[in-house]
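A.B. asks: Predicted model and sequence below, questions to follow.
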Amino acid sequence: MGATDQSQVCGATAFPLRRAVGLARSCHPGPVVAVTSLATALAVSAGLGGARCALIGAAVLAGQLSVGWCNDAFDAQRDAAVGRRGKPVADGAVSRSAVWAAAFAALLLCVPLSLACGLLAGMVHLAAVVAAWLYNLKLKATALSWLPYVVGFGGLPAVVALSLPGHPWPAWWAVTAGALLGVAAHLGDVLPDIGDDLKTGLRGLPHRLGVTGTRLLLPVPLVAATAVLVLAPAGPPSAWGVATLAAAPLTALAGLALGRYWREAALAGTIAVAAADLTLLLVRGTALA
């Protein structure tokens, strides 16, 4: 085989591989893995069996994949307009039509997987996925941009609780804490892109608050979630919970104070508080219902 023929074969092999890698990158793998892992960990901490935990994880994974692909496909022109890097559709690594096809395929798969967790649990999860799609298609440019995150994160404890034997309703504090973490996730997710988003006309809540306003607000829902997780469940709070509640505002304020010297300090502080909140939520898993 000549050099030309060999290069053609290599090129033909490389193109599908490049497209597959582009498709994988365009699903927003970080949030997909994080949310799926959180949902599965909640199911484990609630005492669900291995098969049920795997089912919840698969349903959440399918839903998150559909949301991530929808986001990249819908925002391709906007990403290209501002020259945003690391966006496979805008970079031409994968076609927009292929990403849309993957999004709808994942969405269709999400329906039976969600309903297999139980009718109520499935309906709650599907409502969260629909809310996330509405965020991508419309709400991210409005003052209600925070709402789909509240529905999605607040719905995770509900999905797990409703999947338990007897399908009990979730504890109010678990849903409230999840919703507060959702608000923080929205603010933290949008914060680095506010400047570019404003150039393309996006006017979600963080864009209306501005970079400074969003950075100042970011710790508030996290500290509030910590208070709910420590003080709301029945029984006296643990010593570790009290220590976490005392440290949360100090950590958040330290991040804000250091922000003038280190640009990512505020975000680092809120991530630390978020990690503590998620640990509290997982520790309380058996009391979700």
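C.D. replies: Yep, that arrived. Computed from a predicted structure; not experimentally measured. Residues are numbered from 1 along each chain as shown.
A.B. asks: Every contact and neighbour count from this point should use C-alpha atoms.
C.D. replies: OK.
A.B. asks: C-terminal to the one helix or strand A51 maps to, what's the next element?
C.D. replies: Using DSSP states H and E, A51 maps to helix 50-74. Per DSSP H and E, helix 50-74 leads on to helix 76-81 as the next helix or strand towards the C-terminus.
A.B. asks: quick one: contacts of that next one?
C.D. replies: With contacts defined as C-alpha atoms under 8 Å, 6 or more residues apart in numbering, helix 76-81 is touched by 87, 89-91, 96, 200.
A.B. asks: which parts of that helix are buried?
C.D. replies: Within helix 76-81, the residues that count as buried by 16 or more other C-alpha atoms under 10 Å are 76, 78-79.
A.B. asks: quick one: which of the contacts of helix 76-81 has the most company?
C.D. replies: V89 (27 neighbours; other C-alpha atoms under 10 Å).
A.B. asks: For that one, list the residues it contacts.
C.D. replies: V89 neighbours (C-alpha under 8 Å, 6+ apart): 22, 26, 72-73, 76, 95-96, 99.
A.B. asks: Repeat the analysis, applying 6 Å as the threshold.
C.D. replies: 76, 95-96 (C-alpha atoms under 6 Å, 6 or more residues apart in numbering).
A.B. asks: in what helix or strand does it lie?
C.D. replies: Taking DSSP H and E as the criterion, V89 maps to helix 88-91.
A.B. asks: Can you give the distance of that helix from its chain's centre?
C.D. replies: Distance of helix 88-91 from its chain centroid, counting by C-alpha atoms, centre = their mean, to the nearest Å, is 21 Å.
A.B. asks: Please report the distance of G122 from L113.
C.D. replies: 8 Å (C-alpha to C-alpha, to the nearest Å).
A.B. asks: Tell me if I'm right that A252 and A268 touch.
C.D. replies: No - counting by C-alpha atoms under 6 Å, A252 stays clear of A268, with 8.7 Å between them.
A.B. asks: next up, a second structure to put side by side with the first:
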Amino acid sequence: MAAPLALVGAAHPAPAAAVTALAGVLSVAVGADAGTTALVVAAFAAGQLSVGWCNDWWDADRDAATGRQDKPAATGRVSRTAVGRAAAVAAVATVPLSLALGLQAGLAHLVAVAAAWSYNLWLKGTVLSWLPFAVAFGLLPAVVTLALDPPVPPPAWLVAAGALLGVGAHLVNVLPDLEDDRATGINGFGHRIGRRATAVLAPLVLVAATVLVVLGPDDDPGPVEWVGLGVAVLAAAVAAVAGTSARPRRLLALGCTALVAATDVALLLVSGATLR
């Protein structure tokens, strides 16, 4: 069982599950039927697995050089070849699962997955390292609403909120590894602006996403919306502080980022915003 469990670990299961759950809950929020929601979950699960495995396959040597004990391919608990093959299989499965949502939704999801792969293979070490996250998370609500029958484009404020959430998640995620990344030649946006600026910008971007969710719908925000914004502010602050600490707190940082996303979806459900 060691190798299969290690392969699962190489897929970045926590963030993959969080993004997949976010898409599924958002599908319910916009009124999709059970079949459509199941397809949304399946497509996002396959896409996220492909992205996670791609990341560990591509970074195996660099992760080994920096002593990443949390990366199974870097420690030899699973072979790099097996991780690469798993990424390819998941990527191939993503195509029909995405197109089963309809042409518009399917293409939107495939662009989002391609953006995530572009981060792994190229943009991670550039000043545009934030861009794939903005594209992928910005397209998330579009995939969900375009999967409706008939397809409905999402409101601009929701796309912008998704993009900001993605950028914030990226900044939180790179915080623990800035020094190790630089040592192996990675010089992304967070590395260029520095740890302090990244730690300040990350919560600001996450909170800005929630502000859009609170103020974007037509109705005036009520007490629940303001409480939700307060929760997002606190969670974003904790995420930034945890991200500046040692790697063992990475899950806390990512968990708080996921809490901001969950709060945003909950606010959409409570507000009854018209998304279709």
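C.D. replies: Alright, I've got the coordinates. Being a predicted model, the structure only gives us computed values, none of them experimental.
A.B. asks: How alike are these chains, TM-score-wise?
C.D. replies: After superposition, the two chains reach a TM-score of 0.89 (TM-score structural alignment, normalised by the length of structure 2), with 270 aligned residues with a C-alpha RMSD of 2.5 Å.
A.B. asks: returning to that earlier point: which one of the contacts of helix 76-81 of structure 1 is nearest to L280 of structure 1?
C.D. replies: Each of the contacts of helix 76-81 of structure 1 was scored against L280 of structure 1 by C-alpha to C-alpha, and K87 proved nearest at 34.3 Å.
A.B. asks: and stretch 174-183 of structure 2, which stretch of structure 1?
C.D. replies: Stretch 174-183 of structure 2 corresponds to residues 190-199 of structure 1 when matched by TM-score structural alignment.
A.B. asks: repeat for stretch 200-207 of structure 2
C.D. replies: Using TM-score structural alignment, stretch 200-207 of structure 2 pairs with 216-223 in structure 1.
A.B. asks: for stretch 72-84 of structure 2, same thing?
C.D. replies: Counting by TM-score structural alignment, stretch 72-84 of structure 2 corresponds to 88-100 in structure 1.
A.B. asks: Likewise for stretch 6-22 of structure 2?
C.D. replies: Using TM-score structural alignment, stretch 6-22 of structure 2 pairs with 22-38 in structure 1.
A.B. asks: again, but for stretch 124-132 of structure 2
C.D. replies: Under the criterion TM-score structural alignment, stretch 124-132 of structure 2 matches residues 140-148.
A.B. asks: Give me the residues contacting the matching stretch.
C.D. replies: By C-alpha under 6 Å, 6+ apart, stretch 140-148 of structure 1 touches 131-132, 139, 183, 202-205.
A.B. asks: change it to 10 Å
C.D. replies: 127-136, 138-139, 154, 179, 182-187, 190, 197-198, 201-208 (C-alpha atoms under 10 Å, 6 or more residues apart in numbering).
A.B. asks: what about S245 of structure 2, which SS state?
C.D. replies: What DSSP: H, G, I helix; E, B strand; the rest coil gives for S245 of structure 2 is coil.
A.B. asks: any shared contact partners between G122 and L113 of structure 1?
C.D. replies: Contacts common to G122 of structure 1 and L113, judged by C-alpha under 10 Å, 6+ apart, are 56, 59.
A.B. asks: got the buried residues for the match of stretch 124-132 of structure 2?
C.D. replies: Those would be 140-142, 145-148, for stretch 140-148 of structure 1 by 16+ other C-alpha under 10 Å.
A.B. asks: What of stretch 263-276 of structure 2?
C.D. replies: So, applying 16+ other C-alpha under 10 Å, buried residues of stretch 263-276 of structure 2: 263-268, 271, 273, 275-276.
A.B. asks: do stretch 92-104 of structure 1 as well
C.D. replies: Buried-residue list, stretch 92-104 of structure 1, by 16+ other C-alpha under 10 Å: 93-96, 99-100, 102-104.
A.B. asks: Then stretch 116-125 of structure 2?
C.D. replies: 116-120, 123-125.
A.B. asks: Inside helices: which ones of the residues you listed?
C.D. replies: Taking DSSP state H as the definition of helices, the buried residues of stretch 116-125 of structure 2 contribute 116-120.
A.B. asks: Just give me the closest of the residues you listed to T36 of structure 2.
C.D. replies: Using C-alpha to C-alpha, A116 comes nearest to T36 of structure 2 of those, at 23.3 Å.
A.B. asks: quick one: which of the buried residues of stretch 92-104 of structure 1 is nearest A225 of structure 1?
C.D. replies: Set against A225 of structure 1, the nearest of the buried residues of stretch 92-104 of structure 1 by C-alpha to C-alpha is A103 (31.7 Å).
A.B. asks: relative to helix 50-74, how tilted is the helix or strand encompassing L42 of structure 1?
C.D. replies: Using DSSP H and E, L42 of structure 1 sits within helix 29-45. For helix 29-45 of structure 1 against helix 50-74, the angle by axes from the mean of the first three to the mean of the last three C-alpha atoms, to 10 degrees is 160 degrees.
A.B. asks: mean shift of helix 29-45 of structure 1 relative to structure 2?
C.D. replies: Here the mean offset of helix 29-45 of structure 1 against structure 2 after fitting is 0.7 Å, by mean C-alpha distance after the TM-score superposition for structure 1.
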